[in-house]
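>>> make a model of this:
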Amino acid sequence: MNPKNSNQQKESCGSVKRIMNFISQKTKVLVALFLILGIQGCNQEANPTRDSVEEDKDRKALIMTVSEPIRFMAERITDDSWATIKFPADASVVDPVYWNPSPDTMRRYQNADLILLNGGGYAKWIKSASLKLSRLHDTSAAFKDRFILAKDAVLHQHGPDGEHSHEGYANTTWLDFELAGMHADAILEVLIKQWPDHEETMKKNHSILRNEFNKLHQEMLDIAKQIGNTPLLASHPVYQYPTKAYGLKIHSLHWEPDTTPDETDWRDLAF
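Below is the predicted model of the structure:
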């Protein structure tokens, strides 16, 4: 073999080895780099997930209602350390039964974790609202068979709220304190189902509230016995439930808080 060719072959082989070593080193560096980036990528993905879980735990539950009595009951049963209970109708709303939420308020309902309904036709806007059915809970579902049909509906107006009549089902169910207790039972049931971590405290709070309703119910029965058949006047036809529950004799008028009774209104007193 030509010595010159032999030297060239050795140099060529040496170059190839150096190139292979270089590639091997670079490959190791790249693999290490990919591993580091991969680990960092996993960490970047995991941290926000942990943070979001912690934030979700720290965030208070938003529970919206469609009436003030249901808000009161839910607030009594829950604890403001973990739950926010809202009925957002402001003081200018004369009759919440016929109130319609503004777009901003509607968004609050849409973002709520739970919406507690009164039932019996209360809050008619619910039927046309874009709300998740899974977040709606009718607190009167257990006593629908005790709904009272409103009779002799009269068209009238509450301030600037527009004309309406009290037709359909009577919806002031909580004025029968036995039914108020059943509302509270339904509220407790759905709250425990959705937030079981607070079951013990909610049961204690509910027990206190339930006892108060039971006491009020008995007191009303005692008062009704004392009243007997004495006629009672009501400014509005919204007392159907206490009339039936306690055997009261109530004559309902249609007097508005911002209107002075006229001659016809005074004649209505002669019943």
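>>> CA atoms for contacts and neighbours, from now on please.
Noted.
>>> is it true that Met64 touches Asn118?
No: contact criterion CA atoms under 8 Å: Met64 and Asn118 do not qualify, at 11.4 Å.
>>> now do the strands in the protein.
According to DSSP state E, the chain carries its strands in the segments 61-65, 83-86, 114-117, 136-138, 156-157, 163-164, 231-234, 249-252.
>>> out of the ones you listed, deepest packed?
strand 114-117 (a mean of 24; mean count of other CA atoms under 10 Å).
>>> for the residue nearest to Thr78 when sequence neighbours are not counted, what are its contacts?
Using CA to CA, 6 or more residues apart in numbering and skipping residues adjacent in sequence, the residue nearest Thr78 is Met202, 5.7 Å away. Taking CA atoms under 8 Å, 6 or more residues apart in numbering, we find Met202 in contact with Ile77, Thr78, Asp79, Leu188, Ile192.
>>> these in helices, which ones?
Ile77, Leu188, Ile192 (DSSP state H).
>>> may I see the PyMOL selection of the buried members of those?
Selection of buried members from those for PyMOL, criterion 16 or more other CA atoms under 10 Å:
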select buried, resi 77+188
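>>> distance-wise, check the residue nearest to Thr78 relative to Gln226.
Noted for Met202: a distance of 36 Å to Gln226, by CA to CA, to the nearest Å.
>>> repeat that for Arg267.
28 Å.
>>> can you check Ala112 too?
Counting by CA to CA, the gap from Ala112 to Gln226 is 45 Å.
>>> neighbour count: the two, which is higher?
Ala112 (21 against 10; other CA atoms under 10 Å).
>>> need the contact list for that one.
Ala61, Leu62, Ile63, Met64, Arg135.
>>> what degree of burial does Pro160 show, as a neighbour count?
Neighbour count of Pro160, defined by other CA under 10 Å: 9.
>>> ok, the one 5 residues further on next?
Counted with other CA under 10 Å, the neighbours of Ser165 add up to 14.
>>> Gly162 versus the spatially closest residue to it that is not a sequence neighbour, what's the distance?
Nearest residue to Ser165, sequence neighbours excluded (CA to CA, 6+ apart): Leu155, at 4.5 Å. For Leu155, the distance to Gly162 (CA to CA) stands at 10 Å.
>>> same deal with Asp145?
In terms of CA to CA, Asp145 sits 31 Å off from Gly162.
>>> do Ile39 as well
Taking CA to CA, one finds Ile39 at 64 Å from Gly162.
>>> more crowded one of these two?
Comparing Ile39 with Gly162 by neighbour count (other CA under 10 Å), the higher total belongs to Ile39, at 12 against 9.
>>> now the second one, please; I'll put the structures next to each other:
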Amino acid sequence: MTMPLLKPFLAVVMTFLVASSVAAQDRPRVVAVNYPLQYFAERLVGDAAEVIFPVPADVDPSFWRPSIADISTIQSADLILLNGAGFATWVDRVSLPRAKVANTTTAIEDQFIRTESITHSHGDGDEHSHEGLASYTWLDPMLAIAQAEAVAAAITARGIAPDDAVATRLDALRADLAELDRQATGAFDGMQDIAMIATHPRYQYLAQRYGLSISSLEWEAGAMPTDAEQADLVALATQTGAQVLIWEAAPPAEAFAVAAELGLANIVFPTLAQGVDDQTYMQAIANALTAISEAKP
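Take a look at the predicted model:
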């Protein structure tokens, strides 16, 4: 290409790049306090907005403490999606613009589950309590539908994406969640009389939806249980006659062996406040349900 022709070509390229950069910056931004809300929002907005989940991958979103920079990013967003039900303790300590905030569980508050007072700490974090409300509402696909509907309403109310496109995507998301509920109903069929133990008290809405009996321990997700924790498992399994142990995240293989020696079927059922590598919300729960079906006592 000769020099006289090269200059106009470069000018066109630079104009395109600048326009693309400006367009990207001009896209509305949506902030979600957990992965399920991020997933719902991304499906509903398509390419019309950028959806941000600011919590680092190795941090529990329930107890994350945003930095000043994080708070600035959140406050400047066009829409801030809260889970409600006491999820994300930082929300009560940060000033958020009311006009930008949408609580996705407002319509289902009558279905909230009250929890017992359990105070403990995670790793090197401060002590905290699970007293109050169970907050992992999205583990019940029917409640997840209500949250997805709230996300869609918040998006359209602020003009973040076209109403008709959001409505079409919401119909598809509803159908997927209803199918997930159908799969769960089949997977848990006949398990209502089988006692189960979970490594963390986060499955209340799952248990309520499908009539399950789940007792809970207080183990660190994905970690090898200590000798004391293993003793707690033995005691609880003896007390309840449990046949299934539900892990919030996959632990070391030797941890599975400990449970198997007690006659417990090991099931990994991610609670999804954080995403699971290479799996969407739908895929992660569907895979867990398949594992449940295959491991039925």
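>>> sorry, back to before: any chance of the strands of structure 1 in TSV with distance to Gln9 of structure 1 as columns?
Listed next are the strands of structure 1 as TSV, based on distance: least, CA to CA, whole Å:
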stretch	distance to Gln9 of structure 1
strand 61-65	78
strand 83-86	82
strand 114-117	82
strand 136-138	84
strand 156-157	107
strand 163-164	105
strand 231-234	115
strand 249-252	116
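>>> out of these, which comes closest to Ile208 of structure 1?
strand 83-86 (18.6 Å; CA to CA).
>>> where in structure 2 does the closest one align, residue-wise?
The counterpart of strand 83-86 of structure 1 in structure 2, using TM-score structural alignment, spans residues 49-52.
>>> distance from the matching stretch to the middle of the chain?
16 Å (CA atoms, centre = their mean, to the nearest Å).
>>> got it, and stretch 60-79 of structure 1?
How far stretch 60-79 of structure 1 lies from its chain's middle: 8 Å, per CA atoms, centre = their mean.
>>> what residues sit buried inside it?
61-67, 69-71, 73-78.
>>> next: stretch 236-253 of structure 1.
Neighbour count says stretch 236-253 of structure 1 has 237-243, 245-246, 248-253 buried, by 16+ other CA under 10 Å.
>>> contact partners of stretch 119-135 of structure 2?
83-87, 112-118, 202, 204-205, 218, 220.
>>> which residues touch the aligned partner of Ala148 of structure 2 in structure 1?
Using TM-score structural alignment as the criterion, Ala148 of structure 2 maps onto Ala184 of structure 1. With contact set as CA under 8 Å, 6+ apart, Ala184 of structure 1 has these partners: Met73, Ala74, Thr139, His206, Leu209, Arg210.
>>> against Glu178 of structure 1, how distant is Ala184 of structure 1?
10 Å.
>>> which one in structure 2 is aligned with Glu256 of structure 1?
Counting by TM-score structural alignment, the partner of Glu256 of structure 1 is Glu220.
>>> skipping its backbone neighbours, what lies nearest its match in space?
Per CA to CA, 6+ apart, closest to Glu220 of structure 2 is His122, 6.5 Å.
>>> ok, now how distant is the aligned residue in structure 1 for the one you found from Glu199 of structure 1?
Per TM-score structural alignment, the equivalent position to His122 of structure 2 in structure 1 is His158. Distance, His158 of structure 1 to Glu199 of structure 1, by CA to CA: 41 Å.
>>> got it, and Gln44 of structure 1?
Taking CA to CA, one finds Gln44 of structure 1 at 36 Å from Glu199 of structure 1.
>>> the two: which is more packed in?
The neighbour count for Gln44 of structure 1 versus Glu199, taken as other CA under 10 Å, is higher for Glu199 (17 against 11).
>>> how about the aligned partner of Val97 of structure 1 in structure 2: what's its closest non-neighbour residue?
Aligned by TM-score structural alignment, Val97 of structure 1 pairs with Ser62 of structure 2. Leaving aside its sequence neighbours, Ser62 of structure 2 sits nearest to Ala88 (CA to CA, 6+ apart; 4.3 Å).
>>> burial measure for the alignment partner in structure 1 of that neighbour, as a count.
When structure 1 is aligned by TM-score structural alignment, the residue opposite Ala88 of structure 2 is Ala123. Counted by other CA under 10 Å, the residues lying close to Ala123 of structure 1 total 20.
>>> can you give me the neighbour number for Asn287 of structure 2?
For Asn287 of structure 2, using other CA under 10 Å, the count is 15.
>>> the helix or strand hosting it corresponds to what range in structure 1?
Taking DSSP states H and E as the criterion, Asn287 of structure 2 maps to helix 281-294. Alignment note (TM-score structural alignment): helix 281-294 of structure 2 is unmatched in structure 1.
>>> which strands or helices does that helix pack on?
helix 163-187, strand 265-268 (3 or more CA pairs under 8 Å, 6 or more residues apart in numbering; DSSP states H and E).
>>> gap between Trp90 of structure 2 and Val55 of structure 2?
11 Å.
>>> who's more crowded, these two?
Val55 (21 against 16).
>>> that older thread, any idea which of the helices and strands packed on helix 281-294 of structure 2 gets closest to Ile71 of structure 2?
helix 163-187 (27.7 Å).
>>> average offset between the closest one and structure 1?
Mean deviation of helix 163-187 of structure 2 relative to structure 1 after superposition (mean CA distance after the TM-score superposition for structure 1): 1.3 Å.
>>> and the angle from the helix holding Asn287 of structure 2 to helix 163-187?
Put simply, helix 281-294 of structure 2 runs at 10 degrees to helix 163-187, going by axes from the mean of the first three to the mean of the last three CA atoms, to 10 degrees.
>>> and the most centrally placed residue in structure 1, what does it touch?
With distances taken as CA atoms, centre = their mean, the residue of structure 1 nearest its centroid is Ile115 (2.6 Å). Applying CA under 8 Å, 6+ apart to Ile115 of structure 1 gives the contacts Ile63, Met64, Thr65, Val66, Tyr109, Arg135, Leu136, His137.
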